[in-house]
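Asker: make a model of this:
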Amino acid sequence: MDKWLIKRTSKDPGGGSPNNASQIKRIKHVVLDNSVASTMTTTVTSNISCENNAATSSTSSVITIDDSRATSSSTTITISHNSDDCSSIATSTLHIDTESDASTSIKQATATSETTGKRQRIFKESYIQFGFKCTVLNFEQRPQCVICSEVSANESMKPAKLKRHLETKHPQLKNKDESYFKRLATKLTTQQVDFQKYTTVNQKALQASFEVSFLIAKNKKPHNIGETLILPAAMKIVSIMQGEKYANVLKTIPLSSDTVHRRINLLADDIKIQLIDHVKESPYYAIQLDESTDVANVAQLLIFIRYRYENDICEDLLFCQGLKGRTTGEAIFNAVNTFFELHDIKWEYCVSVCTDGAAALTGSKTGFKAKVTEIAPHVGFVHCMIHREALAAKHLQPDVNKVLEQVVTIINFIKARALNSRLFKIMCREMGSEYENLLLHTEVRWLSRGKILRRVFDLKDEIRIFLLEREPKLAEYFLNENWLATVGYLSDIFEKLNDLNLSLQGKSTNVLILANKIKAFCKKISLWIDEISAENYEMFACLEKFSEENNIKLEEEIKTKIMMHLTNLKQDLEIRFPDTSYGDQWIINPFTCDLNTVKMNLKEKEQLIDLMSDESLRSIFKTTDLSKFWIMTEKNYPLLFKTSLLKLLPFASTYLCETAFSTLTAVKTKYRSRLNVEPDLRVPVSDNISPRINILTASVQSQGSH
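Answerer: From the prediction side, this is the model:
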């Protein structure tokens, strides 16, 4: 028999009533249930008293240890005592150490205590003759039938009642001897231990299933990759590194296509639930929305929302929904409004809506804007600033646009024909050219115009030689110096417009910052016009290179054409981007603003003066994100905080929708055209909110791999 050394420490965190101090708690029974193989009973004497020291008493407690197949050498049992004589709970801890040839493990430890006056029956080993073993529920000993596993109340722990259960429900076994019931008790206990082990393994497999499903969705992969690639690859790796035994454990991870699909749905739902809660906590919010058609010709409506959460301004995908029928402004509004009503999101807290300027979204009578204005007239509307810049860039005067069309014709003649493309590539390779291919121009890829024109300009000699053999009429353009100078200028100006467009893209942008970038570009245009008048082309690399290499002076006609285009471009940008941020520049930098130019009332100006004099905030401002900085001022400068939040929340572009559409095309392909896209889209585009996998694991029933 194992030798058990039992030590007991007790502490009472609270005091008791002086009148009832003599009432002493008694530990009735402690059961450490591992198996029924061997049993040892030890009696421990313990002292428990209340803090008022009104009385102290000793009581005897019986500890029954059922020990078999143990694997640990020590355990600690915490016992709580409730009594009328103490206003708090006293806690006793039993430290049990064992010295044994075999290591011991105690699977379950429970303690039952009661105050004087409340009787609680104690299980006796002789009850096994009636087919009952002891189990503990809610710190209370209860008899459990070893035949049907039924657990009875503590009050039923009487020989007569236990015998009646045996004779009534199991009459065919009433004549069995005690050894028979002991074998059943051992079997039942073993099953319980094995079930606990199985449950632990299954929970780990379930968690692994969620983690792998999350990675599959995050990387926009098909659901069946879990069972066709990831699991076999993992098993192969583990088999090589650790052995076949450990590799077989991975088979319990459920990663079938249907299982991964369900996991991703749960992950997306959890992200959505958290997002809705965050939005409801925010005092205001702004949205951006756009609509596009997927590979299955389904019109997908995407909405992103920007909101304040804790100490930052966050932006996430609110929802993605396929629209049936015509994508009218009313249909879009009904989809958005239904979602808002379903999740209790109020229009009154919406400060801005950003769209791409489509008629269905901006129509003043039947468009989405008109419908929103009817119920929330305070909502502001922003036309995507990236889209506005693109419209201005595409506007060319006729003579300049004609040159661009001629370049496109030449590119398509070479690039769009397979034979010409191969021959041109061979020729460029033989000539040792830096490039071997032209870039194909399409209207959709307007952002690449600068790169396309630059490639044509760099390969102008190779193109001329190739066209002399294939299409002499097109080769004549490359003999015209004015035409080549215009191509060089277009290459330069479109590269600068592309750089401007890229600077407008990105997450966490706002109207104030992007408006400043547009104003800066307009000032550069004015500078360029002055430099061209002085015959300085340094800002246009291709044009300057062409002029120097050929030792030519640009004709007045070309100079006038370039200056006219720049002037029209500046005017177009100023019309599309009116200066509405005047008076709000203090939000960008409150420490350098001019109080005479700010749009504020007296109290706001007073708070701004106080803030400008706050040296601690000045140092923080230099190293802190703009949104986080203004949220930090909420307590001390509430008026400035509210005004800045209303200006920083509105989206400046539909960039998030555009990038999400790119993700959508990767998720919903022609091979997965029937996919319900929202869950698989929400997971990869949600960067601010992570799914609570531990909660999901606990809430889902475990299943083996199939």
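Asker: C-alpha only now, for contacts and for neighbours.
Answerer: Noted.
Asker: my read is Ser80 is in a strand, agree?
Answerer: Yes. Counting by DSSP: H, G, I helix; E, B strand; the rest coil, Ser80 falls inside a strand.
Asker: next, count neighbours for the nearest residue to it once chain neighbours are set aside.
Answerer: Leaving aside its sequence neighbours, Ser80 sits nearest to Thr91 (CA to CA, 6 or more residues apart in numbering; 4.7 Å). Thr91: 16 surrounding residues under other CA atoms under 10 Å.
Asker: ok, Thr91 - contacts?
Answerer: Each residue near Thr91 by CA atoms under 8 Å, 6 or more residues apart in numbering is listed here: Ser10, Lys11, Asp12, Thr78, Ile79, Ser80, His81.
Asker: before we compare anything, build this one as well:
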Amino acid sequence: MSKKRKYDDSYIKWGFMKFVEKDGTERPQCVLCYKVLAEASMKPSKLKAHLASTHPTHQNDSEDVFRSKKARFMAKGSLTRHGFQPSTKPILEASYEVVLLIAKDKKAHTIGETLVKPCAVVMANLVCGPEEAKKLKSVPLCNNTIKRRIEDMSKDIVAQVTQELRESRCHFSLQLDESTDVASCSQLLVFARYLAGFAVKEEFLFCSPLKTTTKSVDIMNILRQEIEIFLREKGNDLADYFGDPVFVARLAYISDIFGHLNALNISLQGSSLTIVEAAERINSLREKLRLWSNCVEKRSFVNFPELAQILVDDDAQNDFCSTLVVDIKGHLKSLSDSFDGYFPNLSVDPWIQDPFTILIDDIDDDNELKDDLIELKASGRLKMQFSTVASPSEFWASNYEAFPNLVAKALRMTLSFVTTYLCEARFSALVVMKTKLRARLDVGPDMRVALSKTAPRIKRLVEEKQEHPSHRV
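Answerer: Prediction:
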């Protein structure tokens, strides 16, 4: 049977007091958010991590400040001490909570008054009675109220994220992309990846309309050329091309090569991909392209199954295979060269990806990080932690306090965005929110509340406002 951890009075300096279960088990409870942590968190490192990640603005508060908060907390009664806090402005708080749900689901602002409240009133009337239903009627959920609530929560989220970026101990990375909404307005989406406390966080920053044009002369020239080709060929019988074995073979090759490129593209998607991993995957494909070129020169098309199927007839191969080999080798060389500019001169220390497989003797003795790497590699606990984390970034972020110099260098590489995956994936939210019926919507606050991982501090917003029940019935 495992030994139960005991609370130490010194834990108050990190903002934690003692919470006792019915069976006598002691657990740490935060005096700032009143959250009761697991018994396993009854250790300084876990308590400090909670304070740094959840309440970064209070990290420098004195012990007296926390003891004062504890005294006020204990004076509020038993329900409060067990984590229950009755709202002093229930109608106002309910309004904010419902609006948050509406925003997260990307619904129109009118749904609060036209559907949500009527449904709630009907259910309360049938299940709880007329008096309770009457209380729900007073919750303000009209269109303008929802708009103001979303703007309030958006500003609060901005304040929290800005504070986190300001207090981040490492540099941060930005990802941005633009798309056109239903009103033909170009919208710019921006995300950030940064160190928040002891964790890497990816957060939505803003969605803002671009006032200037995004048209490109190069894009227009390409379109013009494509249209010209289309118009010139429109009068031809395209079916004739499919009787040409050279055309069919080239088409099969293009199908195969796009299959390989699509597989690479899929492997480069995802929010946790690092620039190191992306470079490795692209370099891997470049090596494959060289291999495939050598195979094609030997008239081996095993890496191009569609083409191999077309060329299964040896007699057909003899007529045009030489020309096809030259064309494919030229295209593979061109494709390989096109990858040169993606990660030019990217030099990455191998320990960043895996600090436990490197050879210490391979590191220069003059390297100031060598001592830290020796200490880190000798830790069985950290080795076990590394084997369970989702990414190297997560491992380094969680060990910033123990190895600040190592972590700072590692995160300079792993925090960088590689693609615009986050922006592209979130443009679907823009399409849902800004429809023809909502073409004039300032979508920025709605996007922030819907997409942000940072929760708005509704109780703080409620405390700053007067409660005004709805007069609509």
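Asker: helix, strand, or coil at the residue nearest to Ser80 of structure 1?
Answerer: Following three-state DSSP, the label given to Thr91 of structure 1 is strand.
Asker: and the contacts of Thr91 of structure 1, which two are furthest apart?
Answerer: Pairwise distances across these peak at 12.8 Å for Asp12 and Thr78 (criterion: CA to CA).
Asker: compare the two (neighbour count), which wins?
Answerer: Using other CA under 10 Å, the more surrounded residue of Asp12 of structure 1 and Thr78 is Asp12, with 18 against 15.
Asker: now for the more buried one: what does it line up with in structure 2?
Answerer: In structure 2, no residue is paired with Asp12 of structure 1, using TM-score structural alignment.
Asker: aligned counterpart of Gly322 of structure 1 in structure 2, please.
Answerer: In structure 2, Gly322 of structure 1 lands on Pro209 (TM-score structural alignment).
Asker: please list all residues in contact with its match.
Answerer: By CA under 8 Å, 6+ apart, the residues touching Pro209 of structure 2 are Cys185, Ser186, Gln187, Leu188.
Asker: return the subset of the residues you listed lying in strands.
Answerer: Cross-referencing these against strands under DSSP state E gives Ser186, Gln187, Leu188.
Asker: hang on, Glu178 of structure 2 in a strand?
Answerer: Yes. Applying three-state DSSP, one finds Glu178 of structure 2 inside a strand.
Asker: would you confirm that it contacts Leu188?
Answerer: Yes. Using CA atoms under 8 Å, Glu178 of structure 2 is in contact with Leu188, at 4.4 Å.
Asker: returning to that earlier point: so how do I select the buried members of the contacts of Pro209 of structure 2 in ChimeraX?
Answerer: The ChimeraX selection below is limited to those of these classed as buried (16 or more other CA atoms under 10 Å):
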select :186,187,188
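Asker: which one of the contacts of Pro209 of structure 2 is nearest to Val248 of structure 2?
Answerer: Checking the contacts of Pro209 of structure 2 against Val248 of structure 2 with CA to CA, the nearest one is Ser186 at 40.4 Å.
Asker: that closest one against Glu178, yeah?
Answerer: Yes. Using CA under 8 Å, Ser186 of structure 2 is in contact with Glu178, at 6.4 Å.
Asker: which stretch of helix or strand covers Ser491 of structure 1?
Answerer: Here Ser491 of structure 1, judged by DSSP states H and E, is contained in helix 481-504.
Asker: about what we covered before: buried subset of the contacts of Thr91 of structure 1?
Answerer: Among the contacts of Thr91 of structure 1, those classed as buried by 16+ other CA under 10 Å are Ser10, Asp12, Ile79, Ser80, His81.
Asker: what segments of the stretch 301-450 of structure 2 are helices?
Answerer: 305-310, 314-338, 370-377, 380-388, 392-398, 404-414, 421-433, 443-451 (DSSP state H, counting those that start in this stretch).
Asker: scratch that, the stretch 1-150 of structure 1 is what I was asking about
Answerer: Taking DSSP H, counting those that start in this stretch, the stretch 1-150 of structure 1 contains no helices at all.
Asker: now the strands for it?
Answerer: In the stretch 1-150 of structure 1, the strands defined using DSSP state E, counting those that start in this stretch lie at 3-11, 26-33, 38-49, 56-67, 74-81, 90-99, 109-114, 132-137, 140-145.
Asker: format these as CSV; extra columns: distance to Phe181 of structure 1.
Answerer: Output for the strands of the stretch 1-150 of structure 1, formatted as CSV (distance: least, CA to CA, whole Å):
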stretch, distance to Phe181 of structure 1
strand 3-11, 28
strand 26-33, 17
strand 38-49, 15
strand 56-67, 16
strand 74-81, 29
strand 90-99, 29
strand 109-114, 23
strand 132-137, 8
strand 140-145, 9
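Asker: tell me the counterpart of Gly270 of structure 2 in structure 1.
Answerer: Checking TM-score structural alignment: Gly270 of structure 2 goes with Gly506.
Asker: for the closest residue to its match other than its chain neighbours, give me its contacts.
Answerer: Of all residues not flanking Gly506 of structure 1 in the chain, Tyr655 sits nearest, at 6.7 Å (CA to CA, 6+ apart). By CA under 8 Å, 6+ apart, the contact set of Tyr655 of structure 1 is Ile386, Gln505, Gly506, Lys507.
Asker: burial measure for the second one, as a count.
Answerer: Which is Gln505 of structure 1. 17.
Asker: for the one 4 residues further on, same thing?
Answerer: By the other CA under 10 Å criterion, the neighbourhood of Thr509 of structure 1 contains 17 residues.
Asker: so it sits against Thr654, correct?
Answerer: No. Contact status for Thr509 of structure 1 versus Thr654: not in contact, 10.6 Å apart, counting by CA under 8 Å.
Asker: burial of Phe413 of structure 1, as a residue count?
Answerer: 17.
Asker: list the contacts for it?
Answerer: Shown in contact with Phe413 of structure 1 (CA under 8 Å, 6+ apart): Asn420.
Asker: tell me the secondary structure at it.
Answerer: helix.
Asker: how far away is it from Val456 of structure 1?
Answerer: Distance, Phe413 of structure 1 to Val456 of structure 1, using CA to CA, to the nearest Å: 13 Å.
Asker: ditto for Phe368 of structure 1
Answerer: Phe368 of structure 1 is 43 Å from Val456 of structure 1, where distance means CA to CA.
Asker: all strands for the stretch 301-450 of structure 1, in order.
Answerer: With strands called from DSSP E, counting those that start in this stretch, the stretch 301-450 of structure 1 shows them at 312-323, 350-355, 380-383.
Asker: can you redo those strands as a markdown table with distance to Asp610 of structure 1?
Answerer: Below are those laid out as a markdown table (distance: least, CA to CA, whole Å):
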| stretch | distance to Asp610 of structure 1 |
| --- | --- |
| strand 312-323 | 23 |
| strand 350-355 | 27 |
| strand 380-383 | 30 |
